[in-house]
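Peer 1: no sequence for this one, just the structure:
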């Protein structure tokens, strides 16, 4: 097995007496799409911040592959609507990017030709695609999405995740994402990690969706997730296919 892009061993994060993450073990391999699901307050965003390096662990260690490039798409970004700024200008902050790189990133994000549009005039879906393009500028090995579709309707979210699958296919990058769109996310993932302060269960979408702990957290109505998952997965993931792992 090749070395992982990120390996987390025994990660605990505490704020005062409050333990947000408790002995989390976790890895991300090259080219896989991993989704973290869990209720509010389960430590999902904290885990992402730890992977990026924005939080120091209280215990445990995080190992990155040498030279790892990470692209990050935040949940939301608030820009002053009165500030005139084109998409091309936005993509050149804080480091200038060439016109060719900007065009390539927008193409990969599924919004070619958006360069001259004003950021303030973009729809919610276009804005998130602009954030995705910015994350793709440096050709990341790992793309991290923190509830990147929170403001989109279900068709918009589904289109966004299809685009993420295409980006993975085109570039070979791994994807780590947090989402509440359970139906959509299950269909786009190779591996799902159910988090509630610790790793409750993990495995393929089918294994996790059938796990009692997952149903306890998200309710019995989650069988619809499986129907959608099966609808989208009549095809194989090719070289990225993973054997079914037992949920524990």
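Peer 2: Looks like it came in fine. None of these values were measured; they are calculated from a predicted model. Numbers count the residues shown, from 1 in each chain.

Peer 1: okay, CA-based contacts and neighbour counts for the rest of this
Peer 2: Noted.

Peer 1: Might one say that residue 197 is in contact with residue 43?
Peer 2: Yes: with contact defined as CA atoms under 8 Å, residue 197 reaches residue 43; the gap is 5.6 Å.

Peer 1: list the residues that contact both of these two?
Peer 2: 20-21 (CA atoms under 8 Å, 6 or more residues apart in numbering).

Peer 1: Give the next helix or strand downstream of the helix or strand harbouring residue 14.
Peer 2: Under the criterion DSSP states H and E, the helix or strand holding residue 14 is strand 6-15. Downstream of strand 6-15, the first helix or strand assigned by DSSP H and E is strand 18-28.

Peer 1: Check which helices and strands that next one sits against.
Peer 2: For strand 18-28, the contact count by 3 or more CA pairs under 8 Å, 6 or more residues apart in numbering; DSSP states H and E identifies strand 6-15, helix 44-52 as packing neighbours.

Peer 1: could these go into JSON lines alongside mean neighbour count and distance to residue 183?
Peer 2: Below are the helices and strands packed on strand 18-28 laid out as JSON lines (neighbours: other CA atoms under 10 Å; distance: least, CA to CA, whole Å):
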{"stretch": "strand 6-15", "mean neighbour count": "18", "distance to residue 183": "26"}
{"stretch": "helix 44-52", "mean neighbour count": "19", "distance to residue 183": "18"}
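
Peer 1: next up, a second structure to put side by side with the first:
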């Protein structure tokens, strides 16, 4: 299948320097695929997302997006001005107005029906993340992009959110690209995992990545067990050929890849 988004030799420099944040990254995501990007702090995960979405200039390389691609985006952080009241219903109509029926349907789909009249500042962390997801789904996306979507949630909330993502993919057929640090549960719904640390260290099925020396160098010898905690089963096919890229990704390299 033709990828929804693909990068070739993507390289990003820190602003005003020639120091790479990411170097020579080849990446793709195909229809209905769930891909999770993992890596330590400063490894370039969020920079990759911004570059794929066209929000960050490339030093070299190229990004190709399928013509007519619709993307729903759940950002890592949303700053709310508590002095300005805003209901969930109004938030869902920004920037494009939607009907009451459309808004409620999106809230039902993400497991928070009836919240339209609530103030955003009154929501729990889990409710707010589901509202963000509902807003992303209003675009009827081919691809959902989620940047650290479970920050601030407790462990049961994290598990519930990833279960929701699986259900959304099943219902809509949308591909899902996630950035996450939640190693205990991140693999339960992933078809493919990409491990970053300034470049692609390794990629493939969760089972392959969990045993890769490059992955264990980043996250420790006990990391293999965390990836094996959940098993993902699906009834569709993807090209899941495992790959290992370039030199190892030990902690010395992580120190050089901050930012």
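Peer 2: Great, that's in hand. Everything numeric in this text was worked out from a predicted model, so none of it was measured.

Peer 1: hmm, back to that, would JSON lines of the helices and strands packed on strand 18-28 of the first structure with distance to residue 232 of the first structure be doable?
Peer 2: As requested, those are arranged in JSON lines below (distance: least, CA to CA, whole Å):
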{"stretch": "strand 6-15", "distance to residue 232 of the first structure": "28"}
{"stretch": "helix 44-52", "distance to residue 232 of the first structure": "25"}
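
Peer 1: And these: which comes nearest residue 116 of the first structure?
Peer 2: For those, proximity to residue 116 of the first structure was assessed by CA to CA; helix 44-52 is nearest, at 30.9 Å.

Peer 1: average offset between the closest one and the second structure?
Peer 2: Taken over the aligned residues, the distance from helix 44-52 of the first structure to the second structure averages 0.5 Å (mean CA distance after the TM-score superposition for the first structure).

Peer 1: so that helix aligns onto which residues of the second structure?
Peer 2: On the second structure, the counterpart of helix 44-52 of the first structure by TM-score structural alignment is residues 45-53.

Peer 1: residue ranges of the strands in the first structure, please?
Peer 2: Along the first structure, the segments classed as strands by DSSP state E run 6-15, 18-28, 33-37, 59-64, 70-73, 142-146, 174-178, 191-195, 199-203.

Peer 1: Which residues does the first one contact?
Peer 2: Read that as strand 6-15 of the first structure. When contacts are taken as CA under 8 Å, 6+ apart, the neighbours of strand 6-15 of the first structure outside the stretch itself are 19-29, 51, 56-65.

Peer 1: Grab the longest helix from the first structure for me.
Peer 2: With secondary structure taken from DSSP state H, the first structure has its longest helix at helix 154-171.

Peer 1: Which positions within that helix qualify as buried?
Peer 2: Judged by neighbour count (16 or more other CA atoms under 10 Å), helix 154-171 of the first structure contains these buried residues: 157-158, 160-165, 167-168.

Peer 1: now do stretch 233-245 of the second structure
Peer 2: Neighbour-count burial for stretch 233-245 of the second structure, with 16+ other CA under 10 Å as criterion, is recorded at 242-244.

Peer 1: how much space between the residue lying farthest from the centre of the first structure and residue 118 of the first structure?
Peer 2: When distances to the mean C-alpha position of the first structure are computed (CA atoms, centre = their mean), the maximum falls on residue 82, with 30.2 Å. From residue 82 of the first structure over to residue 118 of the first structure the distance is 10 Å, taken as CA to CA, to the nearest Å.

Peer 1: Same check on residue 214 of the first structure?
Peer 2: To residue 118 of the first structure, residue 214 of the first structure is 42 Å away according to CA to CA.

Peer 1: and what of residue 215 of the first structure?
Peer 2: The separation that residue 215 of the first structure has from residue 118 of the first structure, given CA to CA, amounts to 44 Å.

Peer 1: Identify the residue nearest the geometric centre of the first structure.
Peer 2: Within the first structure, and using CA atoms, centre = their mean, the residue nearest to the centre is residue 177, at 1.9 Å.

Peer 1: what's the distance between the residue lying closest to residue 50 of the second structure once chain neighbours are set aside and residue 200 of the second structure?
Peer 2: On the basis of CA to CA, 6 or more residues apart in numbering, the spatially nearest residue to residue 50 of the second structure that is not a chain neighbour turns out to be residue 56, at 5.5 Å. As for residue 56 of the second structure, its distance to residue 200 of the second structure is 18 Å (criterion: CA to CA).

Peer 1: and what of residue 52 of the second structure?
Peer 2: Distance of residue 52 of the second structure to residue 200 of the second structure, computed by CA to CA: 15 Å.

Peer 1: likewise residue 74 of the second structure?
Peer 2: Counting by CA to CA, the gap between residue 74 of the second structure and residue 200 of the second structure amounts to 23 Å.

Peer 1: Looking at those two now, which is surrounded by more residues?
Peer 2: Shown here are residue 74 of the second structure and residue 200; by other CA atoms under 10 Å, residue 200 has more neighbours (27 against 23).
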